[in-house]
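Student: Just to be clear, the model below is a prediction. Sequence and coordinates:
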Amino acid sequence: MFPKPIQKQSRAAQITYQSLLPLALIMWLLPLLAVGLFSVRPLSDFTNGNYWGMPSSFEFFNNYGRVFFESDMPRYLWNSVLITVPTVVGAVALSCMTGFALGIYRFKGNLLIFFMFIAGNFVPFQILMVPVRDLTVSAGLYDTKLGLILFHVAFQTGFCTLFMRNFIRALPFELIEAARVEGVAEWRIFWYIVLPLMRPAIAALSVLVFTFIWNDYFWAIVLTQGPDAQPVTAGITSFNSQFVAQYHLMSAGSIVAALPPVAMFFMMQRHFIAGLTLGAVK
């Protein structure tokens, strides 16, 4: 049922694995290395066709300085923060409550409601582009950070509910029964008993949702336009003018935009791994 560990494979299989692993790693890292190299090239390298050779000069401070001080990149980054953080808080908070209700209580229609939450994950999000855009326009939320936040919260709650409900179902139900015997109110059971046990899952889900929302590009260009509400993923394209694509500045902006999710993961790494493996459940 499960693949045999590489340590138990034949010597030929181990040698093949050890030989191909560095190659696969290089191929996976090559686009990232290319973006990093492009970010320190001068514009003349692109006009002269010097894409993969050594840069004619290293323009690290010049390129990144222009990204931070001669563009709207700080504003786009702040927009991403204002969009991503409330979305993570809203989606995780709603999923904790819905996961508790669907995972603890037994009532008619429980499974149907749960399926309705997760059904949206199977709908290709591209087909929602026109109705969602028309809805935000009619509600006066087009090209606003609030409109993007509300949409992301609604769209992410289904996946988050699936995650939280399955986590809560794995908790020891005896704790909740013991609290009920003692006469503890249901909201106190949720707040003081279940929620502390959910901290690893909350951390793991927060990292996932933060990464999803921060890296979103499709809905950023569908529901916003201009620096007033656009997040950083859509704002990077502002470095392209009508006749010139400034790849060196786009690459530098991409590196800057990728740093917050990476930092978020490393800060929450211990909780993230514990939440995915359910290792905190005793």
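Tutor: Cool, the structure landed. Residues are numbered from 1 along each chain as shown.
Student: From now on I want contacts and neighbour counts done on CA atoms only, so please keep to that.
Tutor: Will do.
Student: Between the two ends of stretch 122-137, what distance do you get?
Tutor: The straight-line separation of the ends of stretch 122-137 (CA to CA, to the nearest Å) is 25 Å.
Student: starting at the chain centroid, how far to it?
Tutor: In terms of CA atoms, centre = their mean, to the nearest Å, the centre of stretch 122-137 is found 20 Å from the chain centre.
Student: Contacts for that stretch, please.
Tutor: When contacts are defined by CA atoms under 8 Å, 6 or more residues apart in numbering, stretch 122-137 is touched by residues 142, 147, 219, 222-223.
Student: Adding neighbour count, write the residues you listed out as TSV.
Tutor: TSV is the format used below for the contacts of stretch 122-137 (neighbours: other CA atoms under 10 Å):
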residue	neighbour count
142	21
147	21
219	19
222	16
223	23
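Student: mind checking how far residue 107 is from residue 101?
Tutor: 10 Å.
Student: same thing with residue 123?
Tutor: Counting by CA to CA - residue 123 and residue 101 are separated by 24 Å.
Student: Those two - which one has more neighbours?
Tutor: residue 101 (16 against 10; other CA atoms under 10 Å).
Student: Show only the entries of the contacts of stretch 122-137 found in helices.
Tutor: 147, 219, 222-223 (DSSP state H).
Student: Buried residues, the helix ranked longest in the chain. List them.
Tutor: Of all the segments assigned as helix in the chain under DSSP H, the longest by residue count is helix 73-104. For helix 73-104, burial by neighbour count (16 or more other CA atoms under 10 Å) applies to 73, 75-77, 79-104.
Student: helix or strand for residue 228, which one?
Tutor: Using DSSP states H and E, residue 228 sits in no helix or strand.
Student: right, and residue 67 touches residue 253 too?
Tutor: Yes - with contact defined as CA atoms under 8 Å, residue 67 counts as touching residue 253 (6.3 Å).
Student: who's in contact with residue 178?
Tutor: No contacts exist for residue 178 under CA under 8 Å, 6+ apart.
Student: Quickly note the distance from it to residue 193.
Tutor: Residue 178 is 11 Å from residue 193, by CA to CA.
Student: same question, residue 119
Tutor: Distance from residue 119 to residue 193, by CA to CA: 30 Å.
Student: And for residue 21?
Tutor: Distance from residue 21 to residue 193, by CA to CA: 45 Å.
Student: all helices for the stretch 1-150 of the chain, in order.
Tutor: 11-38, 43-47, 60-69, 73-104, 110-119, 129-138, 145-169 (DSSP state H, counting those that start in this stretch).
Student: Indicate which one of those helices is closest to residue 189.
Tutor: Checking the helices of the stretch 1-150 of the chain against residue 189 by CA to CA gives helix 73-104 as the closest, at 10.2 Å.
Student: Show me the helices in the stretch 151-282 of the chain, by range?
Tutor: Going by DSSP H, counting those that start in this stretch, the stretch 151-282 of the chain shows helices at 173-181, 186-188, 195-197, 199-214, 218-223, 232-235, 247-267, 269-277.
Student: this is the comparison structure:
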Amino acid sequence: MFPTPIERCSPLTRGLYRAGLPLALIVWLLPILAVAMTSIRGAGDMAAGNYWGLPTEWQLLENYSAVFRDTPIARYIGNSLMVAIPTVIGAIALSCLAGFALGVYRFKANLAVFFLFVGGNFIPFQILMVPVRDLSLRLGLYDSIGALVLFHIAFQTGFCTFFMRNFIRDLPHELIEAARIEGASEWQIFWRVVLPLVRPALAALSVLIFTFIWNDYFWATVLIQGDHAMPVTGGLKSLNGQWVAQWHLVSAGSIIAALPPVAIFFLMQKQFIAGLTLGATKG
């Protein structure tokens, strides 16, 4: 049923695994290394076509300082934070309430409502481009941070509800019944019993959703036009002008834009792993 551990495989399989794993790692890291090397090249290297060789002039400080000095990347990063943080809070809050209702209460439409949340995740988001844009125009939210926040909350709540409902459903139902016998209200059960028990799951889900929203490029360019609300993923494209290509600055900006989700993951690594493995063992 489960894959055989590599230690129990044949010598040929173990040899292929040891040879293929470093190769796969190099292929996976090659684009990241290329971007990192480009971020410290000079413009002369890019003009001469020196994309993969060692830089003829190392411009680490010059390129990274130029990104903050000559481009509005600091504003873009601030906009991304203004989109990602409220989205995480809103999606987590709604999904916890919906997950509690679907995981604790038994009613006839329980499974149908749950499938409704799950089914939304299978809709290709590209087909929503025109109706979502028209809706944002009618509501007067187009080209604003609020449009991105509301859309991401609506779109991410389905996945978050699926995630939280399964975790809450696995909690011992006897704890909830005991709290009810003691006279606790449903809100007190939710706030003082359920939420503390699913705290690792909340941490894991927060990291995932923050990363999803931070890396979004599609909706950043569909719902936003001006620099006043453009997230960093959409703002990086503006570092190249119509006639001038500054790929060394784009690469430096890309490295800077990737730092916040990486930092959050390492800061919450313990909680993230605990949340993903919660309920993996019984007894």
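Tutor: Happy to help now that I have it. It should be emphasised that the depicted structure is a prediction, and the values quoted were computed from it without experimental measurement.
Student: Just to confirm, what residue in structure 1 is aligned with residue 220 of structure 2?
Tutor: Aligned counterpart of residue 220 of structure 2 in structure 1: residue 220 (TM-score structural alignment).
Student: these two touch, right, its match and residue 230?
Tutor: Yes - with contact defined as CA under 8 Å, residue 220 of structure 1 counts as touching residue 230 (6.3 Å).
Student: more neighbours, those two?
Tutor: Shown here are residue 220 of structure 1 and residue 230; by other CA under 10 Å, residue 230 has more neighbours (28 against 23).
Student: what about the closest residue in space to that one that isn't next to it in sequence, how many residues close to it?
Tutor: Here the nearest residue to residue 230 of structure 1 in space, its sequence neighbours aside, is residue 224; by CA to CA, 6 or more residues apart in numbering that works out to 5.5 Å. Residues within reach of residue 224 of structure 1, counting by other CA under 10 Å, total 21.
Student: Please tell me how far residue 224 of structure 1 sits from residue 49 of structure 1.
Tutor: 34 Å.
Student: and if you look at residue 180 of structure 1?
Tutor: In terms of CA to CA, residue 180 of structure 1 sits 72 Å off from residue 49 of structure 1.
Student: Between those two, which has more neighbouring residues?
Tutor: Set residue 180 of structure 1 next to residue 49 and count neighbours by other CA under 10 Å: residue 180 wins out with 13 against 9.
Student: What distance do you get for the more buried one to residue 166 of structure 1?
Tutor: From residue 180 of structure 1 to residue 166 of structure 1 the distance is 22 Å (CA to CA).
Student: Check residue 269 of structure 1 too.
Tutor: Counting by CA to CA, the gap from residue 269 of structure 1 to residue 166 of structure 1 is 21 Å.
Student: before we move on, what about residue 151 of structure 1?
Tutor: Distance from residue 151 of structure 1 to residue 166 of structure 1, by CA to CA: 24 Å.
Student: Residue 84 of structure 1: what's it in contact with?
Tutor: Applying CA under 8 Å, 6+ apart, the residues near residue 84 of structure 1 are 149, 210, 213-214.
Student: Filter the residues you listed down to just the buried residues.
Tutor: Buried among the contacts of residue 84 of structure 1 (16+ other CA under 10 Å): 149, 210, 213-214.
Student: Dump those residues to JSON lines, plus distance to residue 235 of structure 1.
Tutor: Output for those, formatted as JSON lines (distance: CA to CA, whole Å):
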{"residue": "149", "distance to residue 235 of structure 1": "17"}
{"residue": "210", "distance to residue 235 of structure 1": "18"}
{"residue": "213", "distance to residue 235 of structure 1": "15"}
{"residue": "214", "distance to residue 235 of structure 1": "12"}
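Student: For the residue lying closest to residue 221 of structure 2 once chain neighbours are set aside, give me its contacts.
Tutor: Spatially, and ignoring its direct neighbours in sequence, residue 221 of structure 2 is nearest to residue 234 (5.9 Å; CA to CA, 6+ apart). Applying CA under 8 Å, 6+ apart, we find residue 234 of structure 2 in contact with 217, 220-221.
Student: Please say which position in structure 1 residue 234 of structure 2 maps to.
Tutor: Under TM-score structural alignment, residue 234 of structure 2 pairs with residue 234 in structure 1.
Student: how near is its match to residue 129 of structure 1?
Tutor: 16 Å.
Student: can you list contacts of stretch 203-216 of structure 2?
Tutor: With CA under 8 Å, 6+ apart, stretch 203-216 of structure 2 has contacts from 80-81, 83-85, 87-88, 92, 152, 156, 160, 163, 233, 261, 264-265, 268, 271-276.
Student: same thing but 6 Å
Tutor: For stretch 203-216 of structure 2, contacts defined as CA atoms under 6 Å, 6 or more residues apart in numbering pick out 84, 261, 271-272, 275.
Student: quick one on the thing from earlier: so how much does the longest helix of structure 1 differ from structure 2 once superposed?
Tutor: With mean CA distance after the TM-score superposition for structure 1, helix 73-104 of structure 1 departs from structure 2 by a mean of 0.4 Å once superposed.
Student: now the angle from that helix to helix 247-267?
Tutor: Taking axes from the mean of the first three to the mean of the last three CA atoms, to 10 degrees, one finds that helix 73-104 of structure 1 is oriented at 40 degrees with respect to helix 247-267.
Student: And helix 73-104 of structure 1, how far out from the chain middle?
Tutor: 11 Å.
Student: next one: stretch 24-35 of structure 2
Tutor: 21 Å.
Student: That stretch vs structure 1, average distance?
Tutor: Stretch 24-35 of structure 2 sits 0.4 Å off on average (mean CA distance after the TM-score superposition for structure 1).
Student: Give me the contacts around that stretch.
Tutor: residue 251.
Student: Now it: buried residues?
Tutor: residue 35.
Student: now swap in stretch 149-158 of structure 2 and tell me
Tutor: 149-150, 152-153, 155-158.
Student: try stretch 187-200 of structure 1
Tutor: Within stretch 187-200 of structure 1, the residues scored as buried using 16+ other CA under 10 Å are 189-190, 194-195, 197-200.
Student: what's the answer for stretch 1-21 of structure 1, then?
Tutor: Under 16+ other CA under 10 Å, stretch 1-21 of structure 1 has no buried positions.
Student: Likewise for stretch 226-239 of structure 2?
Tutor: 227, 229-236, 239.
Student: Which pair of those spans the longest distance?
Tutor: 229 and 239 (15.8 Å).
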